[in-house]
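Participant: below is the structure, and that's it, no one-letter string:
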């Protein structure tokens, strides 16, 4: 299919493109740089609305902890600018580009918000939607509108910016966003607990989260996954590794590390640089990223993938292995992980203190198995898979009919003729 691209440089030009699409009855694939194009169901449209031309910081007020930028502004511009002022996006946005064979750092601020991406710090700082203050965009009627403000107290009525988080461009083509920023930690340290099985690891992570020590990251890497880490302090342990992150002012971090190390019986502590490196790996799921020429996959019998090959991929940037993101109650995480290993050839690890499972599997029919094992106890999202599979199964967790009906009404309210990324999240929506 030949695809025609509209690349507006202003909100009004974006609105003109949507109004043209309305007049012609042609749906638009709403995109930025395309770093997250494989997230969601595949789009079959002849026209793309490329928002990457809406680029540039509109206002940055470090003293007020507020940033306003056009939606197509690259994260490679945003993050260094914040770091220069010792600030950050506290929800720790994930960079999924490398999972699909693309270079890191190509995403945009609007894409991060539209896809609702948040990393390990979500358990302490909240998700992307919790940091969205205001937005400007074009709805499916071709109208430019604004919602929210630069401070929380200015927001009245429906909190539309938060509704946009995780909508994947199906409700509005974002042209400008305002987000809350926060001070970056002066120091970061990570406690390592060696050799814990899944259940013991989740129990330790739960104790850490319930402690008064302000934990900002809590993850568990089974032995085969820990071996893939590029951080020697992690891969060198030679077994499973449970990680607990502490951040803040130097003296405070040192005191909390000492106290929690004794409480948990930690085996080692990573310094700041190693901590930053391993939490980037956890955030961006680099353990399961595609490689250009992976070894042959072994299937059948009692054989399972070797640690060097599990989670690797090839072909079209999608990887040979499917990648699932499971959001579950932390208390159920170890049980669900065990059930997945019993049913599927899979490699996995835990984030969010056991509440998030990243699962890589070569099984193309894993959808019914994984969703059946959840048995209503959580949500499963298919993050990486070939286009034909993403078109034939539910990529996002199927919604009960009352919630689906509400989803359709919201879609109808913003985009009554289904012009904006139709079917990206659910068929017919």
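Facilitator: Alright, I've got the coordinates. Everything numeric here is computed off the predicted structure, so don't read it as measured data. Residues are numbered from 1 along each chain as shown.

Participant: please make it C-alpha for all contacts and neighbour counts, starting now.
Facilitator: OK.

Participant: mind listing what the nearest residue to residue 139 once chain neighbours are set aside touches?
Facilitator: Leaving aside its chain neighbours, residue 139 sits nearest to residue 172 (4.6 Å; criterion: CA to CA, 6 or more residues apart in numbering). By CA atoms under 8 Å, 6 or more residues apart in numbering, the contact set of residue 172 is 137-140, 164, 414-415, 420.

Participant: inside helices: which ones of those?
Facilitator: Those of those mapping onto helices are 164, 414, per DSSP state H.

Participant: tell me the one of the contacts of residue 172 nearest residue 115?
Facilitator: Using CA to CA, residue 164 comes nearest to residue 115 of these, at 8.6 Å.

Participant: quick one: the closest one and residue 110, what's the gap?
Facilitator: For residue 164, the distance to residue 110 (CA to CA, to the nearest Å) stands at 10 Å.

Participant: do residue 20 as well
Facilitator: 23 Å.

Participant: these two - which one has more neighbours?
Facilitator: residue 110 (32 against 13; other CA atoms under 10 Å).

Participant: and the helix or strand hosting that one, how far out from the chain's middle?
Facilitator: Per DSSP states H and E: residue 110 is located in helix 109-115. How far helix 109-115 lies from its chain's middle: 10 Å, per CA atoms, centre = their mean, to the nearest Å.

Participant: I'd like the next helix or strand past that helix.
Facilitator: Next along from helix 109-115, by DSSP H and E: helix 122-125.

Participant: so where do the helices sit in this protein?
Facilitator: Counting by DSSP H, the helices of the chain are 11-24, 75-84, 109-115, 122-125, 160-164, 198-210, 223-226, 232-235, 250-264, 272-284, 330-343, 366-374, 387-392, 401-414.

Participant: check it against this one:
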């Protein structure tokens, strides 16, 4: 994906360097684009400014205490480096953060820790583990006033007053420039198995996923890939027939017992297959990263959150009005859409409202289309006013990522 870039790239090495750059921007009235490596530059509206502040120079693990389940690193630390370190100690980021790189035509593994929190990333396990904001313990950051501030700490129960750490989640660099992040980590699962039901339509799949998630199986993932979409994960190994997936994790005896119990209930609905170990990991990684739509194009992709029971009817109505490809995560509560001819924002958001309400975010499109489209779900007036006041408190001069969120 081609993204317009600022002409001058600044790469500070310390929080004090960041403070000085932001203070100068305020004094000179010259806004800044804020990014890590730019791997998520295709998210949000385009930022057209003369200078980019990159946190890629703020890299390195500050401390890692496996026994305390805590890790702290500078904001520009590559997420791939953090995940490799955690894996070596049998731990992980439990919220399974999505990697937007492939969807935007870039390689996997280029994202940073600061970008993870700024975009509040999560993956298929969100229905059980939450998102990045639910795991952050503390931050250091530089506000748009050019002031260094800290919030939270190194332990889970260490928050009093306003929790600014969580407030940075989903702010997309518009409130402050993150310089350090402390985050909670958890043990990785010893065993992973995915049950695959084949051949269900969207309505049948919604029922199967609801039944599985409501059972005692303790599933950590539930997704449905309709016809042909299933053929675009794990290098086409599944074939094109629809696949409804339920993931189970834990110690081997427990996973085996729960899988067998759940399988007896599911096999009445269709043919049943299993993905074990690495095959299961690859499948959910592809679902997490919206790999079916990582096609090297700029065809618009929407990320829609709505009630799982409404998702199949929403997609069916959308297909009646526009060429649409879709698949479901979060038991159907997250719908990924690829539009074949334009973003069609009025149609998408109109149908979201008609089907119970929710949020629709345009996560991929051409620069021109993102500039012309409200990328994020428009807020109600009261909430928009609150957001504006928050922005003014942190960045009164509007120097950080101006226009990115609206």
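Facilitator: That came through, no problem. None of the values given here were measured: they were computed from a predicted structure.

Participant: grab the nearest non-local neighbour of the most centrally placed residue in the second structure.
Facilitator: Per CA atoms, centre = their mean, the C-alpha nearest to the average position across the second structure is that of residue 121, at 3.2 Å. Distances taken as CA to CA, 6+ apart put residue 97 closest to residue 121 of the second structure, at 5.0 Å, once the chain neighbours are dropped.

Participant: so what corresponds to the residue nearest to the centre of the second structure in the first structure?
Facilitator: Aligned by TM-score structural alignment, residue 121 of the second structure pairs with residue 117 of the first structure.

Participant: that older thread, from residue 363 of the second structure, how far off is the residue nearest to the centre of the second structure?
Facilitator: Residue 121 of the second structure is 13 Å from residue 363 of the second structure, where distance means CA to CA.

Participant: please apply the same query to residue 391 of the second structure.
Facilitator: Distance, residue 391 of the second structure to residue 363 of the second structure, by CA to CA: 22 Å.

Participant: so for those two, which sits in the more crowded spot?
Facilitator: Taking neighbours as other CA under 10 Å, residue 391 of the second structure and residue 363 compare with residue 363 leading, 23 against 19.

Participant: what sits against residue 358 of the first structure?
Facilitator: Contact analysis of residue 358 of the first structure by CA under 8 Å, 6+ apart lists 285, 323-326, 348-351.

Participant: which of the helices of the first structure sits most buried?
Facilitator: Ranked by mean neighbour count, those are led by helix 109-115 with a mean of 26 (mean count of other CA atoms under 10 Å).

Participant: excluding chain neighbours, what is closest to residue 392 of the second structure?
Facilitator: The nearest residue in space to residue 392 of the second structure (CA to CA, 6+ apart) is residue 398, at 7.6 Å.

Participant: enumerate every residue touching the one you found.
Facilitator: 31, 144, 391-392.

Participant: repeat that for 10 Å
Facilitator: Contacts for residue 398 of the second structure were tallied using CA atoms under 10 Å, 6 or more residues apart in numbering; they are 25-26, 29-32, 144-145, 174-175, 391-392.

Participant: could you do residue 376 of the second structure as well?
Facilitator: Counting by CA under 10 Å, 6+ apart, the residues that residue 376 of the second structure touches are 43-45, 303, 359-363, 404-406.

Participant: do that again at 8 Å, thanks
Facilitator: 44, 360-362, 405-406 are the contacts of residue 376 of the second structure under CA under 8 Å, 6+ apart.

Participant: may I see the buried residues of stretch 137-150 of the second structure?
Facilitator: Buried residues in stretch 137-150 of the second structure, counted by 16 or more other CA atoms under 10 Å: 137-148, 150.

Participant: need these in CSV with distance to residue 277 of the second structure, can you?
Facilitator: Output for these, formatted as CSV (distance: CA to CA, whole Å):
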residue, distance to residue 277 of the second structure
137, 31
138, 33
139, 35
140, 38
141, 39
142, 42
143, 44
144, 46
145, 49
146, 48
147, 47
148, 44
150, 40
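
Participant: closest to residue 273 of the second structure out of those?
Facilitator: residue 137 (39.6 Å).

Participant: tell me who's in contact with the equivalent of residue 158 of the first structure over in the second structure.
Facilitator: For residue 158 of the first structure, the aligned residue in the second structure is residue 162 (criterion: TM-score structural alignment). With CA under 8 Å, 6+ apart as the criterion, no residue contacts residue 162 of the second structure.

Participant: other residues contacting stretch 3-12 of the first structure?
Facilitator: 14, 17, 45-55, 137-138, 144, 175.

Participant: with stretch 180-191 of the second structure instead?
Facilitator: For stretch 180-191 of the second structure, using CA under 8 Å, 6+ apart, the contacting residues are 69-75, 87, 90-94, 113-114, 135-141, 153-154, 156, 249-252, 255, 277.
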